[in-house]
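Asks: Quick one, what's the 3D model for this:
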Amino acid sequence: MVLRISIGNKTKDTTKTSSESTKQVTTTTATSTAAHSSSSLRSGEMKIMQNFLLIWFDGNIDKNHKDFQDYFTELRNIVSTFEKFNDVNRCAEYLRRIEFEKVFLIVSGTLNKDILPLVHDMIQIDTIFFLTRDKNRYKQLEKKWSKVQIVSASVNSICKRLNKAVRECDHNVVPVSFVPKRTSMETTFDQFELSFIYSILIKEIILETKEDDTKCMKDLVAYCSQQNISESQLKHFQRKYHRKSPIWWYTYECFLFSMLNKAVCSMDLECMSKLGFFIRNLNRQLEQLHKEQSNAYKKRITVYRGQELNKEEFEDLINMKDGLLTFNNFFRLVQNNM
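Replies: Presented below is the predicted three-dimensional model:
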């Protein structure tokens, strides 16, 4: 999709929860920039199916202990790629080999503070969750280390924090590109990057393909199972898919949104083909809603979306005032900026 850029005051993103999804303005798009993706860290490893992964570091970690298994089960419902380490150097080395995804790091145990100086400033690290039963004792770490969050050592507490971090990461990872304003106010294809044209072609192929949804769903579940997506989520998806709308599933907190977001941003054709039936269903529902609601919006409406930009991206945005913004994803927008 191509949008006209206007520069205004900073706004707070207030995307609503899944129960309010019918009130959201969601648009399907095509982009100018395909994000990079490191499909695996070593030859033969499974793909990282989301824009992030989870690492748990504990010097005395016991993978077979019931408490850890309880954590593992719940956390795997949020992040599909979950690694465990009990050696500081091996953990740091693993982190260095991650190229494009963001990392959520859980730190606990006797060696918890030893790892912070080694990994805190790594660009791969998004958030470090410092797990403890005595939050006051380690509160000063949040002041010393900006990426550290002190979290109570309970499954509910860490899942709540991780869910929030995951949503923010997925929201901010969508790549955008800018096309300068033309004095003639006309835009030709030679202004866009080749990746933008490529993404349009891929989009058209997916939307025009005719396949049986039942077979496609079975293929998707089998594919996700091979990529270590949570079995409980896959079973839930199979049982409930036809009972809910595509927009509901897109806004629901499960593997589907993150997986689609990663596939589209990185132009992962294999994954996009597996998700093709869902992309078509979602696009079809959006077109139907647009048709039904178009009469209610005779005048132009303003919608908002907040997204983090690095310094270079922000400078590009400022310089491209009144230019065009291109991206290749479904966007969740709101009609107020509060």
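Asks: Every contact and neighbour count from this point should use C-alpha atoms.
Replies: OK.
Asks: ok, and for the helix or strand harbouring residue 163, which residues are buried?
Replies: Using DSSP states H and E, the element containing residue 163 is helix 155-172. The neighbour-count check on helix 155-172 (16 or more other C-alpha atoms under 10 Å) flags 155, 158, 159, 162, 166, 169, 170, 171 as buried.
Asks: Kindly provide the distance from the last one to residue 201.
Replies: What it means is residue 171. Distance of residue 171 to residue 201, computed by C-alpha to C-alpha, to the nearest Å: 24 Å.
Asks: likewise the second one?
Replies: For residue 158, the distance to residue 201 equals 41 Å [C-alpha to C-alpha].
Asks: and if you look at the first one?
Replies: Here the criterion is C-alpha to C-alpha. By it, residue 155 lies 44 Å from residue 201.
Asks: quick one: contacts for residue 260?
Replies: Going by C-alpha atoms under 8 Å, 6 or more residues apart in numbering, residue 260 touches 272, 275.
Asks: I'd guess it is in a helix, am I close?
Replies: Yes - counting by DSSP: H, G, I helix; E, B strand; the rest coil, residue 260 is part of a helix.
Asks: Tell me if residue 128 really is in a strand.
Replies: Yes - assessed by three-state DSSP, residue 128 belongs to a strand.
Asks: Here is a second sequence; please produce its structure as well for comparison:
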Amino acid sequence: MKKERHEHLLNEYSKIIGIYVKLDDLCQSIKEQVDLVNKQIQAFSFFDQHEKSTKELSKESAALLWFQLFNYVVARLPQNQQAKQQMVQICKDYYRGNESEIKLIEEFEKTYRSEYPLLWYSKQAFIYRLINKALRTEDVDLLYIFRFFICDLSKAFATRT
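Replies: Next comes the predicted model:
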């Protein structure tokens, strides 16, 4: 892509914050936006900052906004064979030497269909553990790698509610 061809969109649409042609630049911008949202949440406290309930509310609000932003971004990322292969390779590297997990990863690689993410997630195997670890630590890089599966999982949860 040529960045210059799309820069006019910055003036036409107020929600566009930048045009990125490099993944690192996009990731950096997302991190900056998340930091900005976290700072704004801290400013929204209407109560005494020393009250425990207010602090807990701020943390919960920040977590909710972070999750909503993450879900919005993941739904718009490419979900293709290359994304699947990247995710599978990271899983294989992480579980190198663990034959039972490697077999599950290879089974996933061969048989996974986007209609059944809950089946794979409920096995509480490699994909369950790695995605939960990434969500707990808010590891944006790891969450990006799991975008292929997270998008399907998010859609499955949305249709169940």
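Asks: In the second structure, which residue is most central in space?
Replies: residue 143 (4.2 Å; C-alpha atoms, centre = their mean).
Asks: Quick one: map that one onto the first structure.
Replies: Matched by TM-score structural alignment, residue 143 of the second structure corresponds to residue 272 in the first structure.
Asks: correct me, but its match touches residue 264?
Replies: Yes - with contact defined as C-alpha atoms under 8 Å, residue 272 of the first structure counts as touching residue 264 (6.8 Å).
Asks: Now do the SS call for residue 78 of the second structure.
Replies: coil.
Asks: residue contacts, it?
Replies: residue 148.
Asks: likewise residue 151 of the first structure?
Replies: 129, 130, 131, 132, 135, 157, 158, 161.
Asks: could you dump those residues to TSV with distance to residue 69 of the first structure?
Replies: Listed next are the contacts of residue 151 of the first structure as TSV, based on distance: C-alpha to C-alpha, whole Å:
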residue	distance to residue 69 of the first structure
129	18
130	18
131	16
132	18
135	23
157	16
158	14
161	19
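Asks: Could you point out the residues of the first structure onto which stretch 12-24 of the second structure aligns?
Replies: Under TM-score structural alignment, there's no match for stretch 12-24 of the second structure.
Asks: Quick check: buried residues in the longest helix seen in the second structure?
Replies: Ranked by number of residues, the top helix in the second structure under DSSP state H is helix 52-74. Neighbour counts over helix 52-74 of the second structure (16+ other C-alpha under 10 Å) mark 55, 58, 61, 62, 65, 66, 70, 74 as buried.
Asks: give me every residue that touches the closest residue to the third one other than its chain neighbours.
Replies: What it means is residue 61 of the second structure. Nearest residue to residue 61 of the second structure, sequence neighbours excluded (C-alpha to C-alpha, 6 or more residues apart in numbering): residue 41, at 7.2 Å. Contact analysis of residue 41 of the second structure by C-alpha under 8 Å, 6+ apart lists 58, 61, 62.
Asks: so how far is residue 142 of the second structure from residue 53 of the second structure?
Replies: Separation of residue 53 of the second structure from residue 142 of the second structure (C-alpha to C-alpha): 32 Å.
Asks: my guess is residue 280 of the first structure meets residue 207, correct?
Replies: Yes - Residue 280 of the first structure is in contact with residue 207 according to C-alpha under 8 Å; the separation is 5.4 Å.
Asks: Looking at those two, which one has more neighbours?
Replies: Applying other C-alpha atoms under 10 Å to residue 280 of the first structure and residue 207 shows that residue 280 carries more neighbours, namely 18 against 15.
Asks: List the residues that contact that one.
Replies: Contacts of residue 280 of the first structure by C-alpha under 8 Å, 6+ apart are 206, 207.
Asks: Residue 241 of the first structure now?
Replies: So residue 241 of the first structure contacts residue 249 (C-alpha under 8 Å, 6+ apart).
Asks: Which part of the second structure matches whichever strand or helix holds residue 313 of the first structure?
Replies: Secondary structure from DSSP H and E places residue 313 of the first structure in helix 311-319. On the second structure, no counterpart of helix 311-319 of the first structure exists by TM-score structural alignment.
Asks: next helix or strand past that helix?
Replies: That would be, after helix 311-319 of the first structure and using DSSP H and E, strand 324-326.
Asks: helices and strands around that following strand, which ones?
Replies: Strand 324-326 of the first structure sits against strand 2-4, strand 177-179, with contacts defined as 3 or more C-alpha pairs under 8 Å, 6 or more residues apart in numbering; DSSP states H and E.
Asks: Tally up the residues packed near the nearest residue to residue 277 of the first structure once chain neighbours are set aside, please.
Replies: Distance criterion C-alpha to C-alpha, 6+ apart; nearest residue to residue 277 of the first structure, sequence neighbours excluded, is residue 213 at 6.1 Å. Neighbour count of residue 213 of the first structure, defined by other C-alpha under 10 Å: 13.
Asks: What lines up with residue 213 of the first structure in the second structure?
Replies: With TM-score structural alignment as the criterion, the equivalent of residue 213 of the first structure in the second structure is residue 80.
Asks: hang on, its match packs against residue 148?
Replies: Yes - using C-alpha under 8 Å as the test, residue 80 of the second structure is close enough to residue 148 to be in contact (7.1 Å).
Asks: For residue 293 of the first structure, give me its contacts.
Replies: Contacts of residue 293 of the first structure by C-alpha under 8 Å, 6+ apart: none found.
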